[in-house]
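In: need coordinates for the following:
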Amino acid sequence: MNTKLVELELADVESIFTDKTKRKKVVENSFLHGLQKRHFILFQILPLVVTLIALPLMPYLPFGEFELSLFVLFWLITGLGVSSGYHRLFTHRSYKTHNAVQIILAIGGAMAGQGGVISWAALHRRHHELSDKPGDPHSPNLHGSGWRDRIRGLVHSHVTWMYKHEYPSVVHYVPDLIKNKNLIGVDRYYYLWVSLGLVLPTLLGGLYHWSLAGALAGFLWGGVFRILWVGHTIWSINSFLHCFGSSRFETEEHSHNFGAIALLTFGESWHNNHHAFPGSASFGLEWYRLDPGYWFIQLLEVFHLAWDVKVPTKERIQARAINS
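Out: Predicted coordinates:
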């Protein structure tokens, strides 16, 4: 979804940077909307359709520890790529790491099928700028106060906003990222990385069972089902957690925490904490609040692969807390 968009904008980067009055925060045209619709069909609609078609076949396909392992492995690769990479590293710059680790995280995030890192970060920075206000790409709270309006808002924020939306200008929102040649290089091959996330589990399943049925099982569990699961768990942060849950901090939008799904979302469900301290690498903020995305960053730090990891002090946290 991002390669042509980035290339179009980068064509005029130098002239735009020399004249700030030319900068636009969002871009809208039929070409961009066409790319958005194609991406929506490929990575939001098609996995669901394939899943529904595959359900009657499941009794005839291999299923066991290997298939579950494939699902978990690629869930971890892509989920950490999105949470620790796309979100905490590239969007919020909450820690620093080596170029090689950046590339690995960017590829892992791309394999999730949620868009390339440049577009993802630009969209998320715009979300923080205008959270639950007009211009927020995926707020559930801008559609009215009636129960039908609330449902419509949830559906919009969870999935349908991706069908057609204003495209945040990468020049305005992510000037730091478009200067990173490694990220631009990864973004250019976005569809290759998504395909790799489907091909690898297919090959592993076929080799393990030495059969086409095994390959199909690998494709479904490590590829299609995993894309569907990672997508909906991450999208639930945009939708449900801007409507339901608890709020530890007073913020300008309607973000909430929901610890029950912290493990499933790599710690992203500490969403109110995140909006209170968007630059923090830790979303849980305390050791006893489960936050696998932060645990992974700490693991990188142990091996000297991450540094300048930003976490607010206890004093700052207590000062911001509602019941402090």
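In: from here on, contacts and neighbour counts on C-alpha atoms
Out: Will do.
In: right, and residue 257 touches residue 274 too?
Out: No - with contact defined as CA atoms under 8 Å, residue 257 and residue 274 do not form a contacting pair (9.0 Å).
In: looking at the two, which one has more neighbours?
Out: More crowded of residue 257 and residue 274, by other CA atoms under 10 Å: residue 257, with 26 against 22.
In: the closest residue in space to that one that isn't next to it in sequence and residue 13, how far apart?
Out: Using CA to CA, 6 or more residues apart in numbering and skipping residues adjacent in sequence, the residue nearest residue 257 is residue 270, 4.5 Å away. Remark: distance between residue 270 and residue 13 (CA to CA, to the nearest Å) = 36 Å.
In: second chain to compare with the first, below:
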Amino acid sequence: MPEAAPPRALSDHQRHIAPHVFVYVFAAVPALALVAAVPLAWGWGLSLLDAGMAVGLYVVSMLGVTVGFHRLFTHRAFTANRGLRIGLAVAGSLAVQGPVRHWVADHRRHHAYADKEGDPHSPWRYGTSPRALVRGFWHAHMGWLFDRDMTDQRRFTPDLLADRDMSAVHRAFTALTVLSLFGPAVVGGLVTMSWWGAFTAFFWAGLVRVALTHHVAWSTNSICHLVGERPWTSRDRSTNVWLLAIPSMGESWHNLHHADPTSARHGVGRGEIDISAGVIRLFEKLGWARDVRWPTPARLEKLAVKA
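Out: Prediction:
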């Protein structure tokens, strides 16, 4: 990981005003749709087609983030063939959490300075008083997104800058965002041959699904650094939160991840479901992934917190 440096040295430029405005739009509009989802679902406005597309796109896009953006591109927990690399980068982009190089740069920076000065989204940024932690929770969960200073990609993602495939997917982020949000509307409209079918598909499989992926992913930055269990030795305040294990595809076993960032499996204990690790195992058996860094008993013994 890069050596410690003043936070000012971690950013090389500011986000331009137009994409900065869109950060606000894509953070707020899906969240508002999520709030509106409860009354809309009460007896009308949700079809099996909408639900199926929403669940399917949630799984594909979330695994694109957890397996692709996170375990493959950020931490190199395994090696993937070219087709799988591109596929995971595209799938992760459909979650609308930012272009692949931006996402990876921010997350590598988070690990380099976890819960210290320079961490882009630590909930402990403002102190330990109740008021400071409320402010820190907001910052870790969403507030950090609105900072216009962009993490220096030349410092944190030189490998992806040199990767022509990843550069192409990075540049295609806007088009993939449009596809992710409005693709379901096209399918819904064509299947039902109605504008209402297009609208409900856009609402559920577009806006609500994106909002869910956002808040589940952001919860690993906020909740999984504030409350939960810490059975593994790490240099920060990362925790395991079992309640988020399934929706986060195994990312909420966050304490082991920070104790051993390059491990392909985060949930190793009995009953610790890690869907992302299972998908990586499948890719390995299919021959699409190799050099997988599975945790070993000796490694886990060394990392375990001693009573």
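In: need the TM-score between these chains.
Out: Between these two chains, after superposing, the TM-score reads 0.92 (TM-score structural alignment, normalised by the length of structure 2); 300 aligned residues with a CA RMSD of 1.9 Å.
In: so which residues of the stretch 1-150 of structure 1 form strands?
Out: Taking DSSP state E, counting those that start in this stretch, the strands of the stretch 1-150 of structure 1 run over residues 26-27, 96-97.
In: list the helices and strands the first one packs on?
Out: In other words, strand 26-27 of structure 1. With contacts taken as 3 or more CA pairs under 8 Å, 6 or more residues apart in numbering; DSSP states H and E, strand 26-27 of structure 1 sits against strand 167-168.
In: in structure 2, what stretch matches the next helix or strand after the strand it packs on?
Out: Sequence order places helix 170-173 as the next helix or strand after strand 167-168 of structure 1, per DSSP states H and E. Matched against structure 2 by TM-score structural alignment, helix 170-173 of structure 1 falls on residues 153-156.
In: in the matching stretch, what's buried?
Out: 153, 156 (16 or more other CA atoms under 10 Å).
In: mean shift between that stretch and structure 1?
Out: Average distance, stretch 153-156 of structure 2 versus aligned residues of structure 1 after superposition (mean CA distance after the TM-score superposition for structure 1): 0.7 Å.
In: which residues sit against that stretch?
Out: Under the contact criterion CA atoms under 8 Å, 6 or more residues apart in numbering, stretch 153-156 of structure 2 has outside partners 2, 12, 101, 102, 104, 105, 108, 109, 161.
In: run the chain-centre distance for that stretch.
Out: 19 Å (CA atoms, centre = their mean, to the nearest Å).
In: just stretch 110-125 of structure 2 next, same as before
Out: Relative to the mean C-alpha coordinate of its chain, stretch 110-125 of structure 2 is positioned 16 Å out (CA atoms, centre = their mean).
In: which residues of the stretch 1-150 of structure 1 fall in helices?
Out: Ranges of helices within the stretch 1-150 of structure 1 are 3-10, 13-18, 30-40, 46-54, 65-80, 99-110, 117-129, 147-158, based on DSSP state H, counting those that start in this stretch.
In: next, the buried residues of the fourth one.
Out: With burial defined by 16+ other CA under 10 Å, the residues of helix 46-54 of structure 1 counted as buried are 47, 48.
In: then the fifth one?
Out: Judged by neighbour count (16+ other CA under 10 Å), helix 65-80 of structure 1 contains these buried residues: 66, 67, 70, 71, 72, 74, 75, 76, 77, 78, 79, 80.
In: could you dump those residues into a markdown table and include distance to residue 231 of structure 1?
Out: Listed next are the buried residues of helix 65-80 of structure 1 as a markdown table, based on distance: CA to CA, whole Å:
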| residue | distance to residue 231 of structure 1 |
| --- | --- |
| 66 | 22 |
| 67 | 19 |
| 70 | 17 |
| 71 | 14 |
| 72 | 14 |
| 74 | 13 |
| 75 | 10 |
| 76 | 13 |
| 77 | 13 |
| 78 | 10 |
| 79 | 9 |
| 80 | 13 |
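In: closest to residue 239 of structure 1 among those?
Out: For these, the residue nearest residue 239 of structure 1 by CA to CA is residue 79; the value is 17.9 Å.
In: is that closest one in contact with residue 228, as I believe?
Out: No - contact criterion CA under 8 Å: residue 79 of structure 1 and residue 228 do not qualify, at 11.7 Å.
In: related to what we said a few turns ago, may I ask which of the contacts of stretch 153-156 of structure 2 has the most neighbours?
Out: residue 101 (26 neighbours).
In: aligned counterpart of that residue in structure 1, please.
Out: Match for residue 101 of structure 2 (TM-score structural alignment): residue 118.
In: show me the residues around its match that make contact.
Out: Residues counted as contacts of residue 118 of structure 1 (CA under 8 Å, 6+ apart) are 2, 6, 170, 174, 177, 178, 183, 184, 187.
In: which of those count as buried?
Out: Among the contacts of residue 118 of structure 1, those buried by neighbour count (16+ other CA under 10 Å) are 2, 6, 170, 174, 177, 178, 183, 184, 187.
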